[in-house]
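1. from the sequence below, what's the structure:
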Amino acid sequence: MSDARTEELAGALDAVRERIAAACDAAGRPAGDAHLVVVTKYFPAADVQRLADVGVVDIGESRDQEAAAKLAELAPDVRERLRVHFIGQIQSNKARHIAAYADVVQSVDRAKVLAPLARGALERGRVLPVFLQVDLAGDDEGRGGVLPAQLPALADATATTEGLELVGLMAVAPLHVDPAAAFDRLAVLSQRLHEDHPGATLISAGMSGDLEQAVAAGATHLRVGSAILGVRPARR
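-> Have a look, this model is predicted:
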């Protein structure tokens, strides 16, 4: 697909990649050390197709019904080229369905969703990589996440669930808090997690407005939407 929208997305994508490369350089990290996940929630399958055409591999979705329907619209060869990250809050009654199409789940925040996620993964004949979402605000901003004090128990439960692979932590910087301070705290939590679970080395943090601070704090995955796709369409 080649049209004005594709050119628009390609230009925005290049600009974000330049920001990431500059942030990695400033942090003394290798170029490409932070992986871009383009957040496509609320945008149509046609935009996902365009992103795939310009080389995007990782996309992020946060609503189960929307994500499943959107992926079903894609041609099989396009879907095969994509790695789909589920980044939204998980309803336990939808966890099994999410695991049927998501390649990575970044938003595990309670033990109740582990079994259905694992069941969906095993039915698909594979192991599902999962991040634990951490609540760095502690004041119920409605973004989900496990409180840091409860993180070790959830990590242990995840690591011992067949069908799941604990790979790291995810967080959103709290409102009205310096993102750099929030991401530094996440990095400390990540180090503690890694001590108990050596395979859990990844950190998903940073979005369009704070990706530089996330890279400086060691983020390995950046979830960027509006800086590439523009203002979200009205929610359907």
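2. from here on, just use CA atoms for contacts and neighbour counts.
-> OK.
3. can I assume A31 is in contact with R17?
-> No - between A31 and R17 there is no contact under C-alpha atoms under 8 Å: 10.0 Å.
4. quick one, which of those two is more surrounded?
-> Between A31 and R17, R17 has the larger neighbour count (other C-alpha atoms under 10 Å), namely 17 against 14.
5. so where does the closest residue to that one other than its chain neighbours fall, helix or strand?
-> Closest residue in space to R17, ignoring its immediate chain neighbours: L36 at 8.0 Å, by C-alpha to C-alpha, 6 or more residues apart in numbering. Assigned by DSSP states H and E, L36 belongs to strand 35-39.
6. next, the structure of the following sequence, for comparison with the previous one:
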Amino acid sequence: MSGTANDRRAELAVNLARVEERIARACVTAGREPKDVTLVVVTKTYPADDVRLLAELGVRQVAENRDQEAASKAAACSDLSLSWHFVGQLQTNKARSVVRYADFVHSVDRARLVTALSSAAEREGRRIGCLVQVALDRESGAAGQRGGVGPDGVGRLADAIAAAPGLWPAGVMTVAPLSGPYAGRPDAAFERLWEISTRLRADHPAANMVSAGMSADLEEAVAAGATHVRIGSAVLGVRPGLR
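-> Next up is the predicted model:
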């Protein structure tokens, strides 16, 4: 390994340890076990070499938000034992590509996407875990600024996933809203997501993933019951172009 690669590995190791410590502290505060919270490292804009270094450091769950980048990166790292999560907004015409590498899609927000993913998964002989993306800024019928389905549509969409060949309802996901009643209140937003998850699990017991929290608000997510936190910049650094 070159000196530059060694330096990068050391940087990632330090950042990863800090994030794992943050998760551990948040779990202690919330009375939870750290093993019950899974770190998903979002590697968007960073090269496959970084994914390899993260794998050396013990990371097994990685996420991407754009298919073109994700597909090539997953192919370059196909020899590693990784679970790939797709977390970005997904067009139906990208479903066939995504199901070839993704084990979980966190951004399922409409019936047409369920149909596209199901058809693609069957064609590829795969079974994909689908999380319903919940748009909390659409509470009470308001117009949302991000992708996702309003809280009142979660059950119907999960039912559609459960009925779709090649798919299974894995849980719910949200991003802290920028508008609406939860704007600037990630703790309240994630608590609302937990309520939605609890209701969903009454009908779909296996849908136990609660994907919430990023670099800035992972503590609030853990306190509210998140099972998976999606962390990018706190592990990999500020994305290129944002420095």
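7. quick one: TM-score?
-> Here the TM-score for the pair of chains, by TM-score structural alignment, normalised by the length of structure 1, is 0.94; 231 aligned residues with a C-alpha RMSD of 1.3 Å.
8. for whichever residue in structure 1 pairs up with I161 of structure 2, which residues are in contact?
-> For I161 of structure 2, the aligned position in structure 1 is occupied by T158, per TM-score structural alignment. Neighbouring residues of T158 of structure 1 by C-alpha atoms under 8 Å, 6 or more residues apart in numbering: A111, L114, L164, E165, L166.
9. let's go with 7 Å and repeat that
-> L114, L164, L166 (C-alpha atoms under 7 Å, 6 or more residues apart in numbering).
10. neighbours of the last one, how many?
-> Burial of L166 of structure 1 is recorded as 24 neighbouring residues (other C-alpha under 10 Å).
11. swap in the second one?
-> By other C-alpha under 10 Å, the residues close to L164 of structure 1 number 22.
12. ditto for W194 of structure 2
-> Neighbour tally, W194 of structure 2, other C-alpha under 10 Å: 21.
13. could you list the buried residues of the helix ranked longest in structure 2?
-> Ranked by residue count under DSSP state H, the longest helix found in structure 2 is helix 3-30. Under the neighbour-count criterion of 16 or more other C-alpha atoms under 10 Å, helix 3-30 of structure 2 has 8-9, 12-13, 15-16, 19-20, 23-27 buried.
14. and the alignment partner in structure 1 of P205 of structure 2, how close does it get to T160 of structure 1?
-> Under the alignment by TM-score structural alignment, P205 of structure 2 pairs with P198 in structure 1. P198 of structure 1 sits 14 Å away from T160 of structure 1, going by C-alpha to C-alpha, to the nearest Å.
15. map D50 of structure 2 across to structure 1 for me.
-> By TM-score structural alignment, D50 of structure 2 lines up with D47.
16. need the residues that contact the helix or strand containing its match.
-> Using DSSP H and E, D47 of structure 1 sits within helix 45-53. For helix 45-53 of structure 1, the surrounding residues in contact (C-alpha under 7 Å, 6+ apart) are M1, T6, T40, K70, E73, L74, V78.
17. show me those residues that map onto helices.
-> Those of these lying in helices (DSSP H): T6, K70, E73, V78.
18. would you map the strands across structure 2?
-> Taking DSSP state E as the criterion, structure 2 carries its strands at 38-42, 61-64, 83-86, 104-108, 128-133, 167-173, 209-211, 228-231.
19. mean deviation of the third one from structure 1?
-> Once fitted to structure 1, strand 83-86 of structure 2 is off its aligned match by 0.3 Å on average (mean C-alpha distance after the TM-score superposition for structure 1).
20. buried residues in that strand, which are they?
-> By neighbour count on 16+ other C-alpha under 10 Å, the buried set for strand 83-86 of structure 2 is S83, W84, H85, F86.
21. any chance of the residues you listed in a markdown table, with distance to P240 of structure 2 too?
-> Shown next, in a markdown table, are the buried residues of strand 83-86 of structure 2 (distance: C-alpha to C-alpha, whole Å):
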| residue | distance to P240 of structure 2 |
| --- | --- |
| S83 | 24 |
| W84 | 22 |
| H85 | 21 |
| F86 | 20 |
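22. if we can go back for a sec, buried subset of the contacts of helix 45-53 of structure 1, written for PyMOL?
-> In PyMOL syntax, the buried subset of the contacts of helix 45-53 of structure 1 is picked out as below (16+ other C-alpha under 10 Å):
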select buried, resi 6+40+70
